[in-house]
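**Student:** Dropping a prediction and its sequence here:
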Amino acid sequence: MPVDPEAPTAPLPEGRTLRTRLGSFARSTFADTTPLRTVSYRRLWLAGIVTTIGAQLSVVAVPTQIYAMTQSSSYVGLTGVFGLLPLVVFGLWGGAIADAVDRRVMLLITGSGIAITSLALWVVAASGVGSVWVVLVLFAVQSSMLAMNQPARASVIPRLLPAGQLPAANALNMTVVQLGAIVGPLLAGVAIPLVGLGTLYLVDAIFLLATLWATFRLPAVPPSSTGERPKAGIRQIVEGFRYAALHKVLLVSFLVDVIAMGFGMPRVVFPEIAHTVFGDPVDGGFALGLLFAAIPIGMVAGGVLSGWLARVSRQGVAVTAAICVWGIGVALFGLTSSLWLAVLFLAMAGAGDLVSSVYRNSMLQSVATDEMRGRMQGVFTVVVAGGPRLADLWHGPAASAVGPGTASLIGGIAVVVVTLVVVMRFREFWSYRVPVDSRP
């Protein structure tokens, strides 16, 4: 019997209506887990839960070890020099290599290198042999491996997932990274007095085995065919810079992150503030763990509540607003002498950084072609990891000159002012909307 299309439909049962509404609310509010249905991506994501915790143990261990050896934030600030130069050189070169080789093989080699340097740092810390300069050199070698690993890892994701799932995948990735950045520092703050600082490096090396296993299970990810043999030299790196310069959305997405992190990341002063303001021992404690965990706490909260991100089409506007939230949070952190308010303001900054990171990475993955993604991710890696190193360079001396709180206040205000100036200069970024074919 034919159905009258204009006939009224029967109302849904009350219980089913409530379930439907709750389901719709959850989908629009909480993180979109659709990318996890892809097995290869799911393996990488699950392994990342373990390895990011280990990585954050080393993130806490390096500055804490240097501060314990020297009791000087200026020496801790040297991690900016020893971290930034390898990140710039090997991040850019690593991006070119990622466009020319099987990205799976590159991930295996560089991941192994990161694990080996963590083992070397453990040996130095456990034996007590070596100076602060040995720690800094090993840190530089590990930064080189990390700089080459990240472009390959990020450029693999668009080969595993459709374009419409990239914002959700980036939010999931950032949530896992920042969850590790919460658990790792808190574990470090508890573990250092119990098992010693050197053990953190050993745990990091062991945890890296999870990601190496997940990478080994990936399918081959060879370079896209362009009709000629791919190369990874200076010319290809220069081509990457030219490509970024011609695409103003990409260019400004890099610039605003350099501004946000270069002016605003206050992590180099955490050991001093934890010791002199919040009463931690000189070699670290609970307050230090909370300060390192605070920004990731905000990022995880933002990631868990990221269901709305895919519905925003004006991504340039969203990035600008998010970076301003970051700057305001850092500035307020510099003004407070309360540990819990410090954690709250840093968490607020972290939530803004999560939103900014998700959209900037999605812009890159949507705008850049596959043949250029490795090099663009190389630039992205240099920017994301290098920006905080720039902050390390000036925060250390500034903390010694005017105090760590004032240094953070100045940096946070600079983030907001300079970001708005740059975005108003390049209106293409402010006007950028996500391509229609990339929407879920």
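**Tutor:** That came in fine, so what should we check first?
**Student:** From now on I want contacts and neighbour counts done on CA atoms only, so please keep to that.
**Tutor:** OK.
**Student:** Residue 407 contacts residue 399, doesn't it?
**Tutor:** Yes. Look at residue 407 against residue 399 with Cα atoms under 8 Å: they come within range, at 5.8 Å.
**Student:** Look at the two and report which has more neighbours.
**Tutor:** Taking other Cα atoms under 10 Å, residue 407 and residue 399 do not tie; residue 407 has more neighbours (25 against 21).
**Student:** so which helix or strand takes in the more buried one?
**Tutor:** helix 404-425 (DSSP states H and E).
**Student:** That helix packs against which elements?
**Tutor:** helix 248-264, helix 270-276, helix 315-335, helix 370-402, helix 427-430 (3 or more Cα pairs under 8 Å, 6 or more residues apart in numbering; DSSP states H and E).
**Student:** how about these in a markdown table, adding distance to residue 17?
**Tutor:** As requested, the helices and strands packed on helix 404-425 are exported to a markdown table (distance: least, Cα to Cα, whole Å):
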| stretch | distance to residue 17 |
| --- | --- |
| helix 248-264 | 43 |
| helix 270-276 | 50 |
| helix 315-335 | 33 |
| helix 370-402 | 44 |
| helix 427-430 | 40 |
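**Student:** here's the one I want to compare it with:
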Amino acid sequence: MSFNRLVTDFSILKTNRHFRHIFIARTLSLLTIGMLIVAIPQQVYQMTHDLLHVAFATAIEGIAMFIGLLLGGILSDRYDRKKLILCARSLCGIGFIGLAVNAMLSSSSLSVIYFLSAWDGFFGALGVTAMMAVMPIIVGRENIMQARAVSMLSIRLATVIAPALGGIIIATTNIAAAYWIAAIGTLLTVMLLLNLPSLKPLQHNENTESPFKQLLLGFKFVFHHKIVGSTILIGTLLSFSSAIRIVFPQMVEQQFAGGAFELGLMYSAVPLGSVVAAFLSGWTNQLIRPGNVMLYFCLAVFTSMIAIGLSPWFSLTLFILTVFGYCSAVANLLQYSIVQGHTPDHYLGRINSIWLAQDASTDSIATTGLGLLTRFLPIASSIFYFGLISLFIGLLCMMRFSSVRKTSLQDPDLQES
């Protein structure tokens, strides 16, 4: 296989103007959100000096995001997705302005921070769901894999850059400046997205149903569609592996006798692997059985966890974490492409919202479960057994989900429609 076929094809940014605008807007959105990840906890802690208040602010935002994801899916399948994206981003901008004004007051209000954290979490999630639902329309189902790989690069880079950028801005100026920059960035995203065409979902008689019944129909579709349902279930299992990040501080202190420098390297290793996957994922477009490859990469993720639990050396652990990040990113890319390629247009909003909501909730459950496991077992043993259980379930999925192993990237019937 030639190197050119390994490298991700970025030509879609040049040939597809609408995707280019979405790519830039999404990158800006991720950068602004990343700065808020630093700014809001920092401000709350400065005001209260209590980690419980920080946790409460984060929890409120998470609950609001979960609700926004589910509601966004329903609305995306009923109304013009372009208007929904613009409305959600504009309302997020208003929330950022509110946070900036509140931070500039001589006595900032903690209640306002709680409220606006939930506000931005809700409308941010709503906009993300609508954005994901328009991708098959903007790029065409045949280009979903390529578009996702290109987008994945901006997601991974923004994840690394944004928190550091937020910290620098706060350190050199103040928290209000970070909020104002987030508001300006949001305004720029709205301006970029104004040129999108109308993105109304295909008309379907479900639009006459109540929103609650529409959501139930979305869950019914997931449970009855063998490929989409099984792929989302595998994604749920894959989401459990992300919980490993919570044990890094304890690993560095107890297993490797390190400090902040070593901890930073561990947290950077996984995104590094993801960035490599984003650059070198061109080969995924040539796959005949992408579902089969996705399952093998999921098994590789769980095997990496087992290896991390067995690793006695810090340098080896960093290498395994990089492999872990690479395999996770490839598995996620294939999962996303299969789900999008087999979901009809009038279900895209709800299926994406269900997928994102389960991903968020599964991560919370997994981190809690792994945290409890470390109470009863040494840190290395906890990771080992966590990975071993995941690998066992993954092997069961490999044997059980024959439809996923044999599937193509797109449903031929949807390509023709």
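**Tutor:** Structure's in. What do you need? Source: prediction; values computed, not measured.
**Student:** on that earlier part again, indicate which one of the helices and strands packed on helix 404-425 of the first structure is closest to residue 160 of the first structure.
**Tutor:** Across these, residue 160 of the first structure has its closest neighbour in helix 370-402 (12.2 Å, Cα to Cα).
**Student:** distance between the closest one and the chain's centre?
**Tutor:** From the chain centre to the centre of helix 370-402 of the first structure is a distance of 11 Å (Cα atoms, centre = their mean, to the nearest Å).
**Student:** got it, and stretch 282-294 of the second structure?
**Tutor:** Remark: stretch 282-294 of the second structure is offset 21 Å from the chain centroid, using Cα atoms, centre = their mean.
**Student:** Residue range in the first structure corresponding to that stretch, please.
**Tutor:** Per the alignment by TM-score structural alignment, stretch 282-294 of the second structure matches residues 307-319 in the first structure.
**Student:** Show me what counts as buried in that stretch.
**Tutor:** For stretch 307-319 of the first structure, the neighbour count (16 or more other Cα atoms under 10 Å) marks 307, 309, 310, 315, 316, 317, 318, 319 as buried.
**Student:** Just give the nearest non-adjacent residue to the last one, would you?
**Tutor:** Going back to what we said before, that points to residue 319 of the first structure. Spatial nearest neighbour of residue 319 of the first structure, excluding adjacent residues (Cα to Cα, 6 or more residues apart in numbering): residue 356 at 4.7 Å.
**Student:** neighbours of the aligned partner of that neighbour in the second structure, just the number please.
**Tutor:** Taking TM-score structural alignment, the alignment pairs residue 356 of the first structure with residue 331 from the second structure. Neighbourhood size, residue 331 of the second structure [other Cα under 10 Å]: 26.
**Student:** do the same with residue 238 of the first structure
**Tutor:** Residue 238 of the first structure has 14 nearby residues by other Cα under 10 Å.
**Student:** Can you name the residues that contact the alignment partner in the second structure of it?
**Tutor:** When the second structure is aligned by TM-score structural alignment, residue 238 of the first structure is paired with residue 216. Applying Cα atoms under 8 Å, 6 or more residues apart in numbering to residue 216 of the second structure gives no contacts.
**Student:** host element of residue 216 of the second structure?
**Tutor:** In this structure, residue 216 of the second structure is located in helix 211-224 according to DSSP H and E.
**Student:** With residue 167 of the first structure instead?
**Tutor:** Residue 167 of the first structure belongs to helix 166-195, assigned by DSSP H and E.
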